[in-house]
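> For reference, the sequence and a predicted model appear below.
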Amino acid sequence: MSGSTKTICGPWRYVLLCVGMICTVLGIAGIVLPGLPGTLFLLIAVWAFSRSSERFHLWLYNHPRFGSGVRAWHEHGVIPPRAKIAAVTMISFSFALLWGFVLEDWRLAAATGVVLALVATWIATRPGAIKQEDPA
């Protein structure tokens, strides 16, 4: 694991520990449930644990099932293609719902659309796989 973690003491440690646990549960659920961004919640959980519990942080970071995605993002900034497709699809679906049912002012809808388009573009432009070093 690269980098060091800074554990917070006092009541904030317990807040972050709870955030980490809740996000871990949501992340695991997101792997099974369509539309729930599992990897995002696991990334939030590993961040919260890095500041509240080294034990839980190392457990999640090195987990045989969930750790690979967390490590790929942390070490290489990689978002797998399947996750990119899911994220951009959910962003589009969310915007359609907002446009059709929630946002009445076209300016607010347009501003929301611009922000969501920027987020989707950022996600789509992240690497999709870990770049292999050329041995030559």
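Sure, I can see it. Numbering: from 1, shown residues only.
> rest of the way, CA atoms for contacts and neighbours
OK.
> who's in contact with the residue nearest the centre of the chain?
With distances taken as C-alpha atoms, centre = their mean, the residue of the chain nearest its centroid is L40 (1.9 Å). By C-alpha atoms under 8 Å, 6 or more residues apart in numbering, L40 lies in contact with G27.
> for comparison:
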Amino acid sequence: MKTTEQHRNVVIRYVFLTIGAISFGLGTAGIVLPLLPTVPFYMLALFFLARGSERFHKMFLESSLYQKTVATYERDKALTLRTKLSILASVSTIMAVGAYFSQDMPIALIVMALVWVGHIIALAFIVKTKK
């Protein structure tokens, strides 16, 4: 990834670092919570950390969480079938548990169903499959 110049204003840099840290936290939570998307939050974290601190930007790019969730996709613009099935299995399991505990909340069930269908559409038709 092309490195970016960090912002000169110290206050703006701290704002960028704060937003980057929040994005990183939300992305990490998205690993286990199916309603939070991991990759977009990690991409936001990358953007803001790069502008806030070159050191944090480099640390983030080298982190195992980034390497496992974004780096391969960013490099290849595709996921293996095994990775796609793993994502779908974990999302489906977590959604099923959530649906079980939300049986009396139809709006929650509808939202979960839409998110689940969105995952299926994205993995089947949008994200390319790597051989």
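Arrived safely, thanks for sending. Predicted model only: the values in this text are computed from it and were never measured.
> before we move on, back to that, measure how far the helix or strand that contains the residue nearest to the centre of structure 1 is from the centre of its chain, please.
Assigned by DSSP states H and E, L40 of structure 1 belongs to helix 38-52. A distance of 8 Å separates the C-alpha centroid of helix 38-52 of structure 1 from that of its chain, computed with C-alpha atoms, centre = their mean, to the nearest Å.
> which is the next helix or strand following that helix?
Assigned by DSSP H and E, the successor of helix 38-52 of structure 1 is helix 54-61.
> after that following helix comes which helix or strand?
Downstream of helix 54-61 of structure 1 (by DSSP H and E), the next one is helix 67-76.
> From W122 of structure 1, how far off is the residue nearest to the centre of structure 1?
14 Å (C-alpha to C-alpha, to the nearest Å).
> do the same with D105 of structure 1
D105 of structure 1 sits 26 Å away from W122 of structure 1, going by C-alpha to C-alpha.
> show me what contacts T4 of structure 2?
Per C-alpha under 8 Å, 6+ apart, neighbours of T4 of structure 2: 50-51.
> so it, which of the three states?
Assigned with DSSP: H, G, I helix; E, B strand; the rest coil, T4 of structure 2 falls in the coil class.
> now do C9 of structure 1
Under three-state DSSP, C9 of structure 1 falls in the coil class.
> what number of residues lie near the nearest residue to it once chain neighbours are set aside?
Distances taken as C-alpha to C-alpha, 6 or more residues apart in numbering put S52 closest to C9 of structure 1, at 7.6 Å, once the chain neighbours are dropped. Number of residues near S52 of structure 1 (other C-alpha atoms under 10 Å) recorded here: 26.
> Over to V70 of structure 1?
By other C-alpha under 10 Å, 24 other residues sit near V70 of structure 1.
> what's the counterpart of it in structure 2?
In structure 2, V70 of structure 1 lines up with V70, judged by TM-score structural alignment.
> Can you name the residues that contact that match?
39, 42.
> That one and T38 of structure 2: what is the separation?
9 Å.
> And for M1 of structure 2?
18 Å.
> Same question for T4 of structure 2.
Taking C-alpha to C-alpha, one finds T4 of structure 2 at 22 Å from T38 of structure 2.
> Over to the residue lying farthest from the centre of structure 2. Which of the three states is it?
Centroid-distance maximum for structure 2: D104 at 29.4 Å, with C-alpha atoms, centre = their mean. What three-state DSSP gives for D104 of structure 2 is coil.
> how near is it to W116 of structure 2?
D104 of structure 2 is 19 Å from W116 of structure 2, by C-alpha to C-alpha.
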